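Peer 1: Provided below are the primary sequence and the corresponding predicted coordinates.
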Amino acid sequence: MNTRFDEELFLTTETGRHLYHKYAEHMPIIDYHCHLQPSEILEDKEFEDLGEMWLRGDHYKWRAMRTFGIDERYITGDADFHEKYLAFASILPALAGNPIYIWCAMELKRYFDIDEPVTEENAEEIYQKTKEMIHKEHMTRRWCMEHSNVRLVSTTEDPIDDLHCHIALNKEKMFTRVITAFRPDQAMFLEKDGFSSYLDQLEAVSGVKIDSFEHMLDALETRLKYFQEVTGTTVSDDGIPHFTWENYTSGEIDRIFDKARKNEPLTAKEEDQYRSAFLFEMGRRYNRNGYVMQLHIGTYLDANTRGVAETGHSTGFDCADDQCSVTSVGELLNRLTLIDELPKTIIYPLDGTKIETWAILAAGFCGGGVKGKVQLGAPWWFNDQAFGINRQFEACANLYPVSLSVGMLTDSRSFISYPRHELYRRVFCDYLGKLAERGEYFAGEKALQKIIEDVCFNNVNEYFGLDVKYEG
């Protein structure tokens, strides 16, 4: 029985171990979707302690702590990071089979070279040891990214953001390039309180008077171009928790838009018509401005309304759902295809049990001389662990070539979450190793090398047109 971190983690075959250690292990990282705060990258403060590194903004750990009945004071409350760390350390040994256990083990190993498990007995000792190392090595936000060989990260900003942090970062010579993703969710969910006031802000920053749906789109495209001008980004991101395609006319959309601008109530059909028109029109604008359209599908946000009221949004009370149908997303892709304006598109379904149907949909809209034009994104949120990653390989390689994948992302607010890329690469090499040892793949090591290097780095670099330089 292992009592230390095992460097052969998830590598169950000789071939898989060889492939990982020879080709995947040391490849750089492009983290093309995350929720890091650019202000933190700019300030580049040294971390206070392991408690801050592990628990600041990490809703994965917060959810786990609540399941053990830990008081909210030690989760999102006013306890200091030392107290929060000790509360978390008290439950960590009980997280057998949970990815948090493995993530924490990998983070301790990669950033502090600690390979022993955290227990209640040694928690304080590990805390003090890591705190000393943080100060000795001056572990800042940028240090973590450089230490993990992260060549590029894409944060996520709202169209009204002035990107002043990105402008400042672009003037510095950094190991890690920082771009941003364009996320226009607040303009899409017109039923939410504050829609009209949000458009007033969009009007102010874009310089476009917004008195119609078309003018709102003009304002968004102005910001789309600004984001690209400032950071060189080609990344967009639309979150669609629930979406039903509903046919519409331009006259209907104008009337719906006017009602929303006046804060008048809308019907469910009107909301669906507006979202259909919004996603279609934004898809056209992504296409003509060279952006990749990313669709995050199937979140059930703020399920526990009392918890959200007490601790805020994105604190661990979101869930997965299947309200967004394959048919509706398919109709969006179809309408864009019919007018020859479908952009490169990545689909991220949160319901991993239905991943095959989404893979089939993606393959159905590929073509046009573009490799993997529409494709499945990395298993995300509740699926970004060994089981979910392997399930996607096993299920979808039958339906869509996994060799075309743009690989892993962190989707994280943590600066030490990059071992998730390592976990993905280990599972991927193990998957390929099993295929080879079963005789299901026999094109040879050179072909496997190309697949691994493409999925780890080359595909994402080419697909988004990032031009990140790397010589292996």
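Peer 2: In hand now; what should we look at? Residues are numbered from 1 along each chain as shown.

Peer 1: For the rest of this, base every contact and every neighbour count on C-alpha atoms.
Peer 2: Fine.

Peer 1: residue ranges for the helices of the stretch 51-200 of the chain, please.
Peer 2: Taking DSSP state H, counting those that start in this stretch as the criterion, the stretch 51-200 of the chain carries its helices at 59-67, 81-91, 99-112, 123-137, 141-147, 164-170, 185-188, 195-206.

Peer 1: Identify the single longest strand in the protein, thanks.
Peer 2: strand 150-157 (DSSP state E).

Peer 1: Please name every helix or strand in contact with it.
Peer 2: Identification of packing neighbours for strand 150-157 by 3 or more C-alpha pairs under 8 Å, 6 or more residues apart in numbering; DSSP states H and E yields strand 29-31, strand 177-182.

Peer 1: circling back: out of the helices of the stretch 51-200 of the chain, flag the one nearest residue 288.
Peer 2: Among those, the nearest to residue 288 by C-alpha to C-alpha is helix 195-206 (18.8 Å).

Peer 1: next structured bit after that closest one?
Peer 2: Sequence order places helix 213-231 as the next helix or strand after helix 195-206, per DSSP states H and E.

Peer 1: Give the next helix or strand downstream of that next one.
Peer 2: Using DSSP H and E, the helix or strand that follows helix 213-231 in sequence is strand 235-236.

Peer 1: Surely residue 130 and residue 50 touch.
Peer 2: Yes. The pair residue 130 / residue 50 is scored as a contact, 6.5 Å apart, by C-alpha atoms under 8 Å.

Peer 1: what's the spacing between the residue most central in space within the chain and residue 141?
Peer 2: Against the mean C-alpha coordinate of the chain, by C-alpha atoms, centre = their mean, the closest residue is residue 411 at 2.7 Å. According to C-alpha to C-alpha, to the nearest Å, residue 411 stands 16 Å off from residue 141.

Peer 1: Repeat that for residue 284.
Peer 2: Here residue 284 is placed at a distance of 36 Å from residue 141 (C-alpha to C-alpha).

Peer 1: do the same with residue 375
Peer 2: The spacing between residue 375 and residue 141, counted by C-alpha to C-alpha, is 32 Å.

Peer 1: For these two, indicate the residue with more neighbours.
Peer 2: Per other C-alpha atoms under 10 Å, whichever of residue 375 and residue 141 has more neighbours is residue 375, with 28 against 21.

Peer 1: helices and strands around the helix or strand hosting the more buried one, which ones?
Peer 2: Residue 375 is part of strand 374-376 when elements are defined by DSSP H and E. For strand 374-376, the elements it packs on are strand 345-349, helix 355-363, judged by 3+ C-alpha pairs under 8 Å, 6+ apart.

Peer 1: Put this next to the first one:
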Amino acid sequence: NYHKAIKDEGFGIKVLPAWRPDKAMAVENPVEYREYVEKLSEVSGVAIYKFDDLLQALRVRHDFFDSVGCKLSDHGIEEFYAEPRTQSEINNIFNKVYGGKQLTNEEIRKFKSAMLYEGAIMDWEKGWTQQFHYGALRNNNSRMMKLLGPDTGFDSIGDFTVGKAMSAFFDSLDVAGKLAKTIIYNLNPRDNDLVATMIGNFQDGTVPGKMQFGSGWWFLDQKTGIEAQLNSLSNMGLLSRFVGMLTDSRSFLSYPRHEYFRRILCNVIGNDVENGLLPASEMNFLGKMVEDISYMNAKTFFNF
């Protein structure tokens, strides 16, 4: 509603929402999931009794976000999901969890696979960019979880094996001709080269840098982590197409992150010049690359 008010007022600065559908696939707790579905039904105006109803309700909200300027989705996932499944299985799984019954691990993975895929299709239809932040191991301290609840500082880097599922997920969308622009953010630095090479498998020439290796995130959003991401992308891909740093718009004091990133970017490129890895005679080209990574690439990529 606030974004609608901003748009209606004609505010000169673009303040746009992002689509975060994480709760739509959080079926581990049947009681909490039932509460989410009932709330979704209320705000969307769609009565939800089966899986197709759930998708319809999500589409209604997806359309609303699009109407107020949304251009990006953001999925916070432990790992990627691409389990073989049938529509009948997904229907039965939804009925089971909506009815309050605990799902098996296999059922959870199948349902998450279906939701991740359906969400990606919605994003492609709208011309949005889909983002995936993966690899966090959350709520490690059960005592503090009971005392303070989730998201209170007791999360860490996970060590999930994601290569095959990530490949299968993007391949299924690519085969269907419905792979949206994508940014992947890993939390475990061991995956840097995995992600940097994976995005190359699905660059299709329709959009320059369509598949992006996202900037260092969370625990990696520091000097060493940012440098490692830049070097991995430069080694395995095309640094000049990188859309650069992002920040949390809800956290005003995090905005200096962009300045911090740009200084590190300039240091990395400058050191390569000093070491003879980049030509000192091409300062105009290198300067433009820094400008593009810092601003122009993102403006073009997201069509702001």
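Peer 2: All right, it came through fine. Being a predicted model, the structure only gives us computed values, none of them experimental.

Peer 1: what TM-score comes out when they're superposed?
Peer 2: Put the two chains on top of each other and the TM-score (TM-score structural alignment, normalised by the length of the second structure) is 0.94; 302 aligned residues with a C-alpha RMSD of 1.6 Å.

Peer 1: how about a markdown table for the helices and strands packed on strand 150-157 of the first structure, with mean neighbour count and distance to residue 207 of the first structure added?
Peer 2: A markdown table is the format used below for those (neighbours: other C-alpha atoms under 10 Å; distance: least, C-alpha to C-alpha, whole Å):
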| stretch | mean neighbour count | distance to residue 207 of the first structure |
| --- | --- | --- |
| strand 29-31 | 25 | 32 |
| strand 177-182 | 26 | 18 |
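
Peer 1: Residue 406 of the first structure: which of these is closest?
Peer 2: Comparing those by their distance to residue 406 of the first structure (C-alpha to C-alpha), the top pick is strand 29-31, with 9.7 Å.

Peer 1: What span of the second structure is that closest one aligned with?
Peer 2: Against the second structure, there is no aligned range for strand 29-31 of the first structure (TM-score structural alignment).

Peer 1: counterpart of residue 383 of the first structure in the second structure?
Peer 2: Counting by TM-score structural alignment, residue 383 of the first structure corresponds to residue 220 in the second structure.

Peer 1: and if you look at residue 434 of the first structure?
Peer 2: The equivalent of residue 434 of the first structure in the second structure is residue 271 (alignment by TM-score structural alignment).

Peer 1: Centre of the chain to whichever strand or helix holds that match, how far?
Peer 2: Element membership of residue 271 of the second structure [criterion: DSSP H and E] is helix 257-274. How far helix 257-274 of the second structure lies from its chain's middle: 25 Å, per C-alpha atoms, centre = their mean, to the nearest Å.

Peer 1: So which bit of the first structure is the helix or strand that it is followed by matched to?
Peer 2: Proceeding N to C from helix 257-274 of the second structure, the next assigned helix or strand is helix 283-291, under DSSP H and E. Aligned using TM-score structural alignment, helix 283-291 of the second structure spans residues 445-453 in the first structure.

Peer 1: Check stretch 105-117 of the second structure too.
Peer 2: Using TM-score structural alignment, stretch 105-117 of the second structure corresponds to residues 268-280 of the first structure.

Peer 1: In the first structure, point me to whatever sits opposite residue 56 of the second structure in the alignment.
Peer 2: Under the alignment (TM-score structural alignment), residue 56 of the second structure maps onto residue 218 of the first structure.

Peer 1: The longest strand of the first structure versus strand 177-182: what angle between them?
Peer 2: On the basis of axes from the mean of the first three to the mean of the last three C-alpha atoms, to 10 degrees, strand 150-157 of the first structure is oriented at 30 degrees to strand 177-182.

Peer 1: In the second structure, which residue range corresponds to strand 150-157 of the first structure?
Peer 2: Using TM-score structural alignment, strand 150-157 of the first structure finds no match anywhere in the second structure.

Peer 1: Mind jotting down where the helices sit in the stretch 101-250 of the second structure?
Peer 2: 105-126, 142-148, 163-175, 192-198, 223-236.

Peer 1: tell me the most buried of these?
Peer 2: Among the helices of the stretch 101-250 of the second structure, helix 192-198 has the highest mean neighbour count (mean count of other C-alpha atoms under 10 Å), at a mean of 21.

Peer 1: so where in the first structure does that one end up aligned?
Peer 2: Per TM-score structural alignment, the counterpart of helix 192-198 of the second structure in the first structure is residues 355-361.

Peer 1: contacting residues around the matching stretch?
Peer 2: Stretch 355-361 of the first structure has contacts (C-alpha atoms under 8 Å, 6 or more residues apart in numbering) with 326, 330, 347, 349, 375-376, 392, 395-396, 399-400.

Peer 1: what's the average distance of it to the second structure?
Peer 2: When the second structure is superposed, stretch 355-361 of the first structure averages 0.7 Å from its matched positions, counting by mean C-alpha distance after the TM-score superposition for the first structure.

Peer 1: if I look at the counterpart of residue 155 of the second structure in the first structure, how far off is residue 303 of the first structure?
Peer 2: The alignment partner of residue 155 of the second structure in the first structure, by TM-score structural alignment, is residue 318. Note on residue 318 of the first structure: its distance to residue 303 of the first structure, by C-alpha to C-alpha, is 6 Å.

Peer 1: Between these two, which has more neighbouring residues?
Peer 2: Shown here are residue 318 of the first structure and residue 303; by other C-alpha under 10 Å, residue 318 has more neighbours (18 against 14).

Peer 1: Contacts only, for that one.
Peer 2: Residue 318 of the first structure neighbours (C-alpha under 8 Å, 6+ apart): 299-304.

Peer 1: Mind filtering these down to those shared with the second structure?
Peer 2: Checking those against the second structure (both residues aligned by TM-score structural alignment, their matches' C-alpha atoms under 8 Å), the contacts still present are 299-303.

Peer 1: Out of the residues you listed, name the ones that lie in strands.
Peer 2: Counted as lying in strands by DSSP E, out of those, are 299-300.

Peer 1: which one of the kept ones among the contacts of residue 318 of the first structure has the most neighbours?
Peer 2: residue 299 (22 neighbours).

Peer 1: what's the matching residue for that residue over in the second structure?
Peer 2: Using TM-score structural alignment, the partner of residue 299 of the first structure in the second structure is residue 136.
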